Each structure stands twice: as structure tokens, then as C-alpha cells.
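1. Below are the sequence and a predicted model for it; my questions follow.
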Amino acid sequence: EFVRSGGALYASCRSSSRDKTGGKPSDFLLADVLGVSLAAEAEGRLNFLTPAEDSFKDMLAPQDYLIHEGIFMQIKLAGAEILATRTRPWFDPDKRNVSGGFSSIHSNPPGPRGTEPALTRNVFGKGTAVYSAMAFERVEEEINTHVLSALMRSLLQRPPWFEAKAHPSVEITYFDQPENERVVLSVVVNQADLPNVPVDVTIRARIPNGANPKDVVLLPDETLLNFRRADGDYIEFDLRQVPVFAMVAVGYGV
């Protein structure tokens, strides 16, 4: 009902291919929402995501392919449109056949452009669902993050509730609390190497229902922060040298 009512969904690889007991149904549990059916788990763990239409080509630019090593789910179209196809390397490195079985001594370049669906988009009710046959979002490379972000933005039917300018290690959540007439944003710095290096964060947050912002305070001490109005219903404010965690409340009213 979430997607049918206008929501946006991204799913990948084995998503919805298991039931509540861990069993394997014959098809995706979300097959109708995704607009694709499960065929099989493919052989060969090295694959290339190849643009099949202009919008995804622009997301991937300047690269021509997105390489991924991992599980690939073969699918059959059931109403979805193809955004990208699967391209295989010239030789499958999993077969480890050295004699006549490689095209480069130190890499596995893509072979002829494939036609098998690998990334699809489906309109379901008032919403949209995107499915990727391989979980490329699990790889922490800049291009993977960029492509996933571009896909998410393409699914939005309204302006995002918040945006941020911050180090990639920063995670932010946004919760509206209408009963308290405030929005609470939590900022977590989760760097790979500890201790964290404190980071600056600039947040651009949208005020619900066009309400007027009253104040921005740093919790729990309720220290006032300066903020500035931005385009539309947005405000912007800065957090300086966040070490690990910060929580901010944005008060609003009529």
C-alpha cells in the first residue's frame, strides 16, 4: 500500500525472495510492485551494469559501466521498463581457466553489451519501484554512492525533507513531532577509523506544512543556533566540529 499510495521503493538482489519462515517462494513477494518476476540466481559473480536509456546513462556519466562482483538475480519483465542491462566480462574469472580464458593479465574488461535486464523501474498505483538485480549499493565506492543517490532523487515526487553538506561518514535522521511543534534531526559521525575526526555539517531542512520556523536549538542543553531562510519552506543551519553525535530541534508554528 505504501507504493500504491504514492511512495517510492528501491529493492535489490534477493529482496523479498524469502518468506517469514526463511523459505524460498517461487517468485518475489513484491513481484507485482517491482514489475519483475524471479527467474534464477545467475552463474558468474562479475557483472557490469550497462545503461539502456538516457536518464541512467546521465547518472553513471562519465563512466560507461558500473562493475559489481556479487550475486546477480536473473529476472523476467512483468510490466517494468529497463534502465540498465547486464554485461558479462569477456571471460568468466570464476571458471579459472587460464589457457585461453582471460582477456587481460590484470583486469576483466566488459564483453559485448548485453540485453538481459539488470535495473528496472515500475509504476505501481501512484508510486514507483526500482529493482536492481545486483546489490551494487553495498559497495563503498564513490560512483556507487553517486548512482544510488541519483536513483533515489529520481524517485522523489516532492522536495526532500532535508539535505546536508557533510563528510560521507555522517548519517542524519529527520523526525517530525507535530504534537511538540518541532522537527528533531539527529547527526551521527560513523568513521571507519577511530577516534573520529570532528566534522562540520550544514543541514538544509524543510518545515512541515509551510509553518514558520521559530528557533533551532542544540539538545539537550537547548543552546540556540543561528539559522537562515532558504528557498521555499527550507531553513539552513551549521553544526561545527561534531565529534560523534548531535541532536537538533527545529521549532515551528503558525
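-> Nice, I can see it. Residues are numbered from 1 along each chain as shown.
2. From now on I want contacts and neighbour counts done on CA atoms only, so please keep to that.
-> Will do.
3. Contacts for the helix ranked longest in the chain next, please.
-> The residue-count maximum for a helix in the chain (DSSP state H) belongs to helix 142-155. Residues outside helix 142-155 that contact it (C-alpha atoms under 8 Å, 6 or more residues apart in numbering): A8, L9, Y10, M59, L60, L66, T128, A129, F136, E137.
4. Dump those residues to TSV, plus secondary structure.
-> As requested, the contacts of helix 142-155 are exported to TSV (DSSP: H, G, I helix; E, B strand; the rest coil):
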residue	secondary structure
A8	strand
L9	strand
Y10	strand
M59	helix
L60	helix
L66	strand
T128	strand
A129	strand
F136	helix
E137	helix
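5. Geometric centre of the protein: which residue is closest?
-> Nearest to the mean C-alpha position of the chain, counting by C-alpha atoms, centre = their mean, stands L148 at 4.0 Å.
6. would M134 count as being in a helix?
-> No - read with three-state DSSP, M134 is coil and lies in no helix.
7. thought it was touching I75?
-> No - contact status for M134 versus I75: not in contact, 11.0 Å apart, counting by C-alpha atoms under 8 Å.
8. So for these two, which sits in the more crowded spot?
-> M134 (25 against 22; other C-alpha atoms under 10 Å).
9. Contacts only, for the more buried one.
-> Contacts of M134 by C-alpha under 8 Å, 6+ apart are S12, C13, H68, G70, I71, F72, M73, A118.
10. I'd like to know which elements the helix or strand hosting the last one is packed against.
-> Going back to what we said before, that points to A118. Per DSSP states H and E: A118 is located in strand 116-124. Here strand 116-124 touches helix 31-34, strand 73-77, strand 81-87, strand 127-132, going by 3 or more C-alpha pairs under 8 Å, 6 or more residues apart in numbering; DSSP states H and E.
11. what about versus this one:
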Amino acid sequence: MGHQMTVNVTDASSKTLGYLTLPFSDPGNASKFSSIHSNPPGVDTDSPAIVVTPVGEGLSIYIAATVDLNYYGALLDGILREHTGIRWSCDSTAPECVEITVFDDHENDRILLHLVNYQSQVPPIPVCDFAVNVSHRLPGDVEVKSLFGKSLKDAVLRDGTAEIHFDRLDMYSIVEIRARIK
């Protein structure tokens, strides 16, 4: 455990969406309690925990938490949808150890999907039987092929989303998605 991240809001255009509540209560008052298994009254603070600030044509979103942990995904997704209308361009049934990057290669009119099986042990334990859904800028009919790695099983296009199935990911794979040439 590290120190709690905090921020001082100085920009008048910033919008604070939530404040830090400390996860403990007054030990002198036994009628109030706080735990991870209850709706803790805790101690409210004036420290912003979620701040959205316009920057140029975009947004800066500050969250006083480690957002790469799985349970913050829904929170971050909701904030992005509410303030930008952006939906995730990719989601997956792969376990946490699989890091996925979607690269929109406009120059070559394709989307590259990079998958890394990142575990503490070397070599990593292979990850088997999972799917990745990509819905970013897909034309009506796409071709999906593996550029590196032999993990690709099949791909199905449904409602503008490419559902890509993988048999096994040992360490690294690259998948290309592009419009099918007729």
C-alpha cells in the first residue's frame, strides 16, 4: 500500500465528481461503523477524488485511485461515456495478466491488436480460450488475421464488432483487422 493520491483543483472550468472519504470512523462512537462489507459512514473530506477538466479539445480526468485494477473499470467506463460519449473500442474475456493494446493505423487502413501475456513467472503460463471484442472504426466486412503468434482461432463480425477468439496465448500476439477486399 502506498500513500493516498490527492489533487488541488485550481482551474475554474474543472468539475469535481467525487470527494475522498476515509475508510474509518470515530473510535469513540460505537454506533457508527465502517468496513469494506458495509455502507461505511467513514470520514468525508474536502479532497477531490474525481476531477474532470477541459483541456483544448479534450479532457483530463483525474481519479485518486489505481484505475488499472479491474474493479475500477466500470467507474472509468461510466465517466468516459458520460463526459465524452466514447465507448471502449475493445473488451475481453481474457484474465488480468493479458494486456491488450488497440492501435488504429490510419496510414495503412487497418487496426492492430497487440496482446501480451504479462505474468511475474518466466516463461508465463499460457492463457487459453478467450475472446477479444473490437468495435473501433470497423467497416461492414472485415478480415482478421494473425501477424505474429499462432493463437488466433476464429473471428466473427456482429453488429459492427469483431469478436476474435483465441485458442492459446503463450507470450505475445499481433492481430490485424482490415476491410475485406472484394
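-> Nice, I can see it. Not measured: the values here are computed from a predicted model.
12. re the thing from before, minimum distance to D231 of structure 1: which of the helices and strands packed on strand 116-124 of structure 1 has it?
-> strand 127-132 (26.2 Å; C-alpha to C-alpha).
13. Let me know the angle separating that closest one from strand 73-77.
-> Here strand 127-132 of structure 1 runs at an angle of 140 degrees relative to strand 73-77 (axes from the mean of the first three to the mean of the last three C-alpha atoms, to 10 degrees).
14. In strand 127-132 of structure 1, which residues are buried?
-> G127, T128, A129, V130, Y131, S132 (16 or more other C-alpha atoms under 10 Å).
15. Could you find the closest non-adjacent residue to the second one?
-> Spelled out, it's T128 of structure 1. Nearest non-adjacent residue to T128 of structure 1, counting by C-alpha to C-alpha, 6 or more residues apart in numbering: A8, 5.1 Å away.
16. How about the contacts made by the one you found?
-> A8 of structure 1 is in contact with F2, G127, T128, A129, L155, L156, counting by C-alpha under 8 Å, 6+ apart.
17. again, but for Y10 of structure 1
-> Taking C-alpha under 8 Å, 6+ apart, one finds A129, V130, Y131, M152 in contact with Y10 of structure 1.
18. okay, now the last one: neighbour count?
-> Right, M152 of structure 1. 14.
19. Okay, strands next: where are they in structure 2?
-> 15-22, 43-55, 58-63, 90-92, 98-105, 110-117, 127-134, 142-148, 152-158, 161-169, 172-179 (DSSP state E).
20. Switch the buried residues of strand 127-132 of structure 1 over to CSV; also include distance to A166 of structure 1.
-> As requested, the buried residues of strand 127-132 of structure 1 are arranged in CSV below (distance: C-alpha to C-alpha, whole Å):
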residue, distance to A166 of structure 1
G127, 30
T128, 29
A129, 28
V130, 27
Y131, 28
S132, 27
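21. from those residues, which single one is nearest S169 of structure 1?
-> Closest approach to S169 of structure 1 among the buried residues of strand 127-132 of structure 1 (C-alpha to C-alpha): S132, at 24.3 Å.
22. My understanding was that that closest one contacts T120; is that so?
-> Yes - counting by C-alpha under 8 Å, S132 of structure 1 does reach T120; the two are 6.6 Å apart.
23. how far away is V67 of structure 2 from Q119 of structure 2?
-> 19 Å (C-alpha to C-alpha, to the nearest Å).
24. could I get the contacts of helix 142-155 of structure 1 as JSON lines with distance to G100 of structure 1?
-> Below are the contacts of helix 142-155 of structure 1 laid out as JSON lines (distance: C-alpha to C-alpha, whole Å):
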{"residue": "A8", "distance to G100 of structure 1": "46"}
{"residue": "L9", "distance to G100 of structure 1": "43"}
{"residue": "Y10", "distance to G100 of structure 1": "40"}
{"residue": "M59", "distance to G100 of structure 1": "35"}
{"residue": "L60", "distance to G100 of structure 1": "32"}
{"residue": "L66", "distance to G100 of structure 1": "26"}
{"residue": "T128", "distance to G100 of structure 1": "45"}
{"residue": "A129", "distance to G100 of structure 1": "42"}
{"residue": "F136", "distance to G100 of structure 1": "29"}
{"residue": "E137", "distance to G100 of structure 1": "33"}
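25. Now check structure 1 for the residue matching F103 of structure 2.
-> Using TM-score structural alignment, the partner of F103 of structure 2 in structure 1 is F175.
26. Now its match: closest residue in space, sequence neighbours ignored.
-> V184 (5.2 Å).
27. what residue of structure 2 matches up with that neighbour?
-> In structure 2, V184 of structure 1 lands on L112 (TM-score structural alignment).
28. Count the residues that sit near its match.
-> When neighbours are counted by other C-alpha under 10 Å, L112 of structure 2 comes out with 19.
29. Isn't it up against L147?
-> No - using C-alpha under 8 Å, L112 of structure 2 is not in contact with L147; the gap is 9.2 Å.
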